[in-house]
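Participant: Sequence and predicted structure are below.
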Amino acid sequence: MTVVVSKRDVGVCRQEFEIEVPASEVDAEYLRVARDYRRRARIDGFRKGKAPLDLVRQRFAGSIGEDVSERLAPKYWQRASEEDGVQAMLPPSVAPVQAAPGQPLRFTVTVDVEPEVEIGDSRSFELPQPGTEPSEAEVDELLEQVRLQRSTWVPVDRAAARGDRVRGRIHRAAMPGFVPEAAAEDEDHDGANDHRGPATHDIDLELGDERAWPELTDNLTGLSAGQKSDFERTETEDDVERQRGYEIEVDEVLERKLPDVDDDWASGLAATIETVDDLRRQLGDQVQAQKVEQAGQQRTDALLDQLRDRYPVTLPEAVVEREALQMARSYANNLARQGFDFERQQLPWEQLMEEIRPQAEKRAHASFLLDRIARDDGVEATAEDLERALEIMARARNTNRGRLRRELERDGGLEMLRVELRRDRTVQALLAANTPPEEASAPADEPAAEGED
């Protein structure tokens, strides 16, 4: 007997079902719930659990009816979804309803469903095959980075230039309207005005460092130890731009000294290195590993782009919003791990969500297609995949695998991790099935005809 009374489309990939539970099922569940209430109920004149069942049903009719609905609705929605072949993308929304004894229970379910798309050939994509062999220039560049990391700073008696390191002090002038704290008679002064006042700080920076104010590099360049310079820069406070004066004083100029590249220096870098040739081989291996990883990402990006182009769909709005929210939360969590103070600074959430949305649409689209392919092809993440992922995550979060597993189980994160691992396996299967396009060989020169020069 079908339990679906009616079904209709109520939006893009959104359907509304009217489902009916037979009166006999309602009565049976109503009796079970009423007996549960009698065991717990305290009614004047009766010992606990001994009140007449009819009195319990009368006294708690509303609550019993709601509980019956809450028990039967999920069960019959599951039956209806299997009966109708519903592929829900999000948990359904069940309209509140109260069951009554002796009557069928009808309730309405609204659910976002998968868009209709026929996944055909997913093994004929043209994927790039970037080269992964390290070049001499790439090894040279990495070697130069090692030299920079192992460099030392030595004082010099000359004017500072870009690339030099300067130590000294910066004096900040007071902004207009500053009231010195000593003169403020407000006992509740919280220091909010202090940033407007004068101050002196030590400086130690490399000229040209992109993290520093450009004005610092410009005004320190050309100064020697003991010399001073002053400048103004525009600062914004309460959406008002003001000019503020600064004075800088140089105590010391230092020059970077790079080590000579020879076997003695190379052998001191690691026990596995004895010569410069050994060092270059290891650096070449690092370059190659990085290029292999980048090549894999390029192939994955190309695969997903072509998959989306081949199978365009319109997803439910709620699915895209969920993806955008997950991306925003991930971004916020990364900021928190880096020490971002959410109490002192507010993230522009509306702007962030707007900027994230295009990427969220692409990710949700790709995830849907990968889930469909995984379901059609029977792809599943293995227990080994899950344990390996948990181990990596536990190390990154400085916790143990068991504790992390329990935390993920509590908030549903473990199932989401399984889903992501299944998608990863699906991507790897598609990459393995799609060999790179063969290079078209140039036609061989045809032999000249007899008699031709």
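Facilitator: It's in.
Participant: drop to CA atoms for contacts and neighbour counts, all remaining ones
Facilitator: OK.
Participant: need the contact list for Val68.
Facilitator: For Val68, the contact set (C-alpha atoms under 8 Å, 6 or more residues apart in numbering) comprises 26, 29-30, 33, 98-99.
Participant: Comparison target below:
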Amino acid sequence: MKSAVETLNPTRVRLTVEVPFEELKPSLDAAYKKINQQLSIPGFRKGKVPARVIDQRVGRGAVLEEAVNDALPKIYQDAVNEGELSPLGQPEVDITELKDGELLAFTAEVDIRPELEIPDYSGIEVTVDAVEVSDEDVAEALDQLRDRFATTSVVERAAAEGDVVKLDLEARVDGELLDDGVAKGVDYTIGSGRLLDGIDEAVTGLEAGAEATFASELKGGSAAGREAQVTVRVETVSARELPELDDEFAQLASEFDTLDELRADSRERLARQKQYEQATSAQEKVLEELLELVEVPIPEKLLQDEVETRRHNLVNHQLGQLGMDLDAYLKMQEKTAEEFDAELKEQAEKGIRTQFVLDEIAKREQLSVSQEELTEHLMRRAQSSGMSPDQFAKAVVEGGQVPMLVGEVSRGKALATVVESVKVVDTNGEPVELDDEDETAETVEAATEAAETTESTEAPAAEGDKDEAGEAKSNS
């Protein structure tokens, strides 16, 4: 086999391949065997029809086509390996010459990972917020804890902010009661903002048994995004009572005996949380600076596929679960379709650029992923997905997503390598030490969130290539 690589642009090449006919013999034999099993000719047992009879009945051209379709994936992959290419997606194959008994020639155009120049990034410097926990922060945390242990009791008075009201609701659009527009016995805390716009104003001042009607844009359901007339009836009004902040509360809400111990623990927890937020902020800022240093050409087809993947996931999964369509979502977000498309493209570009740059750094630094690191990452992903580790691992293996997880860990280690070599200071001018690779991996995972199209399209030529070969047009 002879092959040559022509660079069409920084992200696309054309392979020109010539194969001596004798190299097709295994595939040719397999083609005759396959066709033989499909033929039923009087005078011959099934599977025992001679090749010359098959040529007469089916045609030599059909046999050659079957043989070429069988041989192309391996020949293409051999040419890719010989050219030391990193293809993205499936190739566009064109058979340029097929001479029976002599030669097979074809071209294959395919997108590839671009060659990247990674400059010295040790000069990067970023500033993050200092880790400071104020008395007000601790007081707010304790108030939130008290809120979790609040009790309610029914009162005979008008509802006010902070009260819990039990509501019946009916929503009408254009005067018609919606099939999914009735809800009864809904508990709602006035002022929480967790239900419908305008409901706080509607129920404030109402006593049990009273009702009011207000206009509100529905956030979900069959009429999501449309304005409805909502009638709300107050069944009961309950006042919330917070426990006293004392040693007794500390014993109720924690493992501590005194309020001072609980307060000290809250301060430590807040400090750890702020340290985590500081580390995440530093990694995000370092990544932004790194991407600014590297020019990354992106294959247009890959970008289009990534944008469509993001759009599909949003419309069919996220919005679909909320009973909302894209128009309603855009209206709620106060965005035009053009703004949405531009934002989607920008996010897709950043995800692909992040993956390319960090993969290149991982390659240059010869970063490998151990089984222990992969297992730890899998456990974190399982926890965030709400699945058990066994369930998540099974889904990953069955979906062929193990390389994706390996890539996430590898890119996390690459970013950690960069972060270790740059300068990170806080707003007080103090140096910040970052050594939590788990947080770094999570930062990368967020940055490359939906760039998994890149990962999945890098597999060596397989069944998909057979489809391309089957559709290839001969110019001979």
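Facilitator: Cool, the structure landed. All of these numbers come straight from a predicted model, not from anything done at the bench.
Participant: Under the alignment, what does Pro92 of structure 1 map to in structure 2?
Facilitator: Taking TM-score structural alignment, the alignment pairs Pro92 of structure 1 with Pro91 from structure 2.
Participant: The closest residue to its match other than its chain neighbours sits in which helix or strand?
Facilitator: Once flanking residues are discounted, Pro91 of structure 2 sits nearest to Val110: 4.6 Å by C-alpha to C-alpha, 6 or more residues apart in numbering. Per DSSP states H and E, Val110 of structure 2 falls inside strand 103-112.
Participant: residues making contact with that strand?
Facilitator: Applying C-alpha under 8 Å, 6+ apart, the contact partners of strand 103-112 of structure 2 are 11-21, 76, 85-98, 299.
Participant: Filter the residues you listed down to just the buried residues.
Facilitator: 11-19, 21, 76, 85-96, 98, 299 (16 or more other C-alpha atoms under 10 Å).
Participant: Could you pick out which of those are located in helices?
Facilitator: Tyr76 (DSSP state H).
Participant: Can you tell me which of the buried ones among the contacts of strand 103-112 of structure 2 end up in strands?
Facilitator: The strands, defined by DSSP state E, take in 12-19, 87-96, 98 from these.
Participant: Tell me which stretches of the stretch 51-200 of structure 1 form strands.
Facilitator: Under the criterion DSSP state E, counting those that start in this stretch, the stretch 51-200 of structure 1 contains strands at 93-94, 105-112, 152-155, 165-172, 199-206.
Participant: Isn't Ser40 of structure 2 up against Val53?
Facilitator: No: Ser40 of structure 2 is not in contact with Val53 according to C-alpha atoms under 8 Å; the separation is 11.6 Å.
Participant: Could you report the separation of the equivalent of Pro42 of structure 2 over in structure 1 from Arg35 of structure 1?
Facilitator: When structure 1 is aligned by TM-score structural alignment, Pro42 of structure 2 is paired with Asp44. Plainly put, Asp44 of structure 1 is 18 Å away from Arg35 of structure 1 if you go by C-alpha to C-alpha, to the nearest Å.
Participant: Between those two, which is the more surrounded one?
Facilitator: More crowded of Asp44 of structure 1 and Arg35, by other C-alpha atoms under 10 Å: Arg35, with 17 against 8.
Participant: Wait, a helix at Ile248 of structure 1?
Facilitator: No: read with DSSP: H, G, I helix; E, B strand; the rest coil, Ile248 of structure 1 is strand and lies in no helix.
Participant: mind listing what the nearest residue to it once chain neighbours are set aside touches?
Facilitator: Take Ile248 of structure 1 and drop its neighbours on the chain: the residue closest to it by C-alpha to C-alpha, 6+ apart is Ile170, 4.4 Å away. By C-alpha under 8 Å, 6+ apart, Ile170 of structure 1 lies in contact with 200-203, 246-249.
Participant: I'd like to know which of these is nearest to Ser151 of structure 1.
Facilitator: Closest approach between these and Ser151 of structure 1, by C-alpha to C-alpha: Ile203, at 20.4 Å.
Participant: so that closest one makes contact with His171?
Facilitator: No: using C-alpha under 8 Å, Ile203 of structure 1 is not in contact with His171; the gap is 10.2 Å.
Participant: helices or strands next to the longest helix seen in structure 2 in the packing?
Facilitator: Criterion DSSP H: the longest helix present in structure 2 is helix 259-293. Contact analysis of helix 259-293 of structure 2 by 3 or more C-alpha pairs under 8 Å, 6 or more residues apart in numbering; DSSP states H and E lists strand 125-128, helix 135-148, helix 247-253, helix 337-364, helix 402-421, helix 437-447 as its packing neighbours.
Participant: Switch those over to TSV, and while doing so, append mean neighbour count and distance to Leu291 of structure 2 to every line.
Facilitator: Shown next, in TSV, are these (neighbours: other C-alpha atoms under 10 Å; distance: least, C-alpha to C-alpha, whole Å):
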stretch	mean neighbour count	distance to Leu291 of structure 2
strand 125-128	19	14
helix 135-148	14	35
helix 247-253	16	46
helix 337-364	18	7
helix 402-421	21	11
helix 437-447	20	12
